[in-house]
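J.: just to be clear, the model below is a prediction. Sequence and coordinates:
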Amino acid sequence: MAFANPSRDEIKRILEETETIAVVGLSDNPERTSHMIAQAMQAKGYRIVPVNPNAETILGEQAYASLKDIPFPVDVVDVFRRSEFTPPIAEEAVAIGAKTLWLQLGVVNDEAAEIALQGGLNVIMDRCIKVEDSILLPHGKTKS
């Protein structure tokens, strides 16, 4: 069966329930797309956790070498890596108990999706988290 992203309503629910986003491949270079998107999501109130083995801090947050090094729960694993590098990231996302694996615009890997789905995660591929958040939650998240 071919992969299909969750419905817009389901993506909205995922975003509303998300507090912490681990960004795999987050660059410390402000000119890179990953940096701009993470910064925008941080400004919207999400906690951004940089996953970059070559940085100490990014956007004022401690960077971690890998998902397994993060010592607290993560809701969404947002991936800015080439598609072929995503299956091991999906395995780590499952291992740390993340709720959602989000592969950014242009990133698609059926194997990674299957790993995450089998591990009980929501999977979103080839979508920009910032765009989805801007469309579905234009005024920010509602607090319950």
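T.: Structure received. Residues are numbered from 1 along each chain as shown.

J.: from here on, contacts and neighbour counts on C-alpha atoms
T.: Noted.

J.: in a strand, that's where M41 is, yeah?
T.: No. Counting by DSSP: H, G, I helix; E, B strand; the rest coil, M41 is not part of a strand but helix.

J.: residues in contact with it?
T.: Taking Cα atoms under 8 Å, 6 or more residues apart in numbering, we find M41 in contact with I48, K130.

J.: second one coming, line it up with the first:
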Amino acid sequence: MTPSDERIARALLETRTIALVGASMNPDRASHRVGTYLASVGYRVIPVNTGHVGKTLFGQTVVGRLCDIKEDVQLVDIFRNSDAVVPVVEEALNSLKGLRVIWMQLGIRNAEARRIAEARGLTVFEDRCTATEHGRLLRGAKSA
């Protein structure tokens, strides 16, 4: 099912903090470009990558896992292979306060992860880019 523009815009407008799973320090990688964009429009973007713990990216300290995040996160933005998404969603559901949205980036789909998240009342987007959708729907808008 294709989500409506209104549903996408609402999810982005109601988000203040994003956990970006699979964040890369390499500026040529999509996760780096997307995280940089999201931070530039006012979101707090917490990078998650076990290989870069303690480094700074998007103005935040990189954490190894979602369970290492102690503050409220409204949206988890996933840059992982489709077959690796279920454990990410399960950890997010068990660890993050305030979670409302699971977002799987371009090329990423997982029906089981969608089912698990939706059963807990979360909004789920698959195969979409947060930066592209923000630019398309909320051009010039800063996060809450």
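T.: Here it is on my side, so go on. It should be emphasised that the depicted structure is a prediction, and the values quoted were computed from it without experimental measurement.

J.: please state their TM-score.
T.: Here the TM-score for the pair of chains, by TM-score structural alignment, normalised by the length of structure 1, is 0.92; 140 aligned residues with a Cα RMSD of 1.3 Å.

J.: mind jotting down where the strands sit in structure 2?
T.: Counting by DSSP state E, structure 2 has strands at residues 17-21, 44-48, 56-57, 60-61, 75-78, 101-104, 123-125.

J.: could I get these as TSV with distance to I8 of structure 2 and mean neighbour count?
T.: Below are the strands of structure 2 laid out as TSV (distance: least, Cα to Cα, whole Å; neighbours: other Cα atoms under 10 Å):
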stretch	distance to I8 of structure 2	mean neighbour count
strand 17-21	15	24
strand 44-48	18	26
strand 56-57	26	17
strand 60-61	25	15
strand 75-78	12	26
strand 101-104	10	25
strand 123-125	8	21
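
J.: could I get these as TSV with distance to H134 of structure 2?
T.: Formatted as TSV, the strands of structure 2 follow (distance: least, Cα to Cα, whole Å):
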stretch	distance to H134 of structure 2
strand 17-21	13
strand 44-48	14
strand 56-57	20
strand 60-61	21
strand 75-78	13
strand 101-104	13
strand 123-125	13
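
J.: ok, which of those comes nearest A111 of structure 2?
T.: Of all these, it is strand 123-125 that lies closest to A111 of structure 2, at 10.3 Å by Cα to Cα.

J.: ok, average deviation of the closest one from structure 1?
T.: In this overlay with structure 1, the average offset of strand 123-125 of structure 2 from its partner residues is 0.3 Å by mean Cα distance after the TM-score superposition for structure 1.

J.: which helices and strands does that strand pack with?
T.: strand 101-104, helix 111-119 (3 or more Cα pairs under 8 Å, 6 or more residues apart in numbering; DSSP states H and E).

J.: can you tell me what G42 of structure 2 aligns to in structure 1?
T.: G42 of structure 2 maps onto G45 in structure 1, with residues paired by TM-score structural alignment.

J.: can you give me the helices in structure 1?
T.: With DSSP state H as the criterion, structure 1 has helices at 8-17, 33-43, 86-95, 110-118, 129-136.

J.: now do the last one: which elements does it pack against?
T.: When contacts are defined as 3+ Cα pairs under 8 Å, 6+ apart, helix 129-136 of structure 1 sits against helix 8-17, helix 33-43.

J.: average distance between it and structure 2?
T.: Using mean Cα distance after the TM-score superposition for structure 1, helix 129-136 of structure 1 ends up 0.5 Å from its aligned counterpart in structure 2, as a mean over the superposed pairs.

J.: in that helix, which residues are buried?
T.: I129, K130, D133, L136 (16 or more other Cα atoms under 10 Å).

J.: no further queries at this time; thank you.
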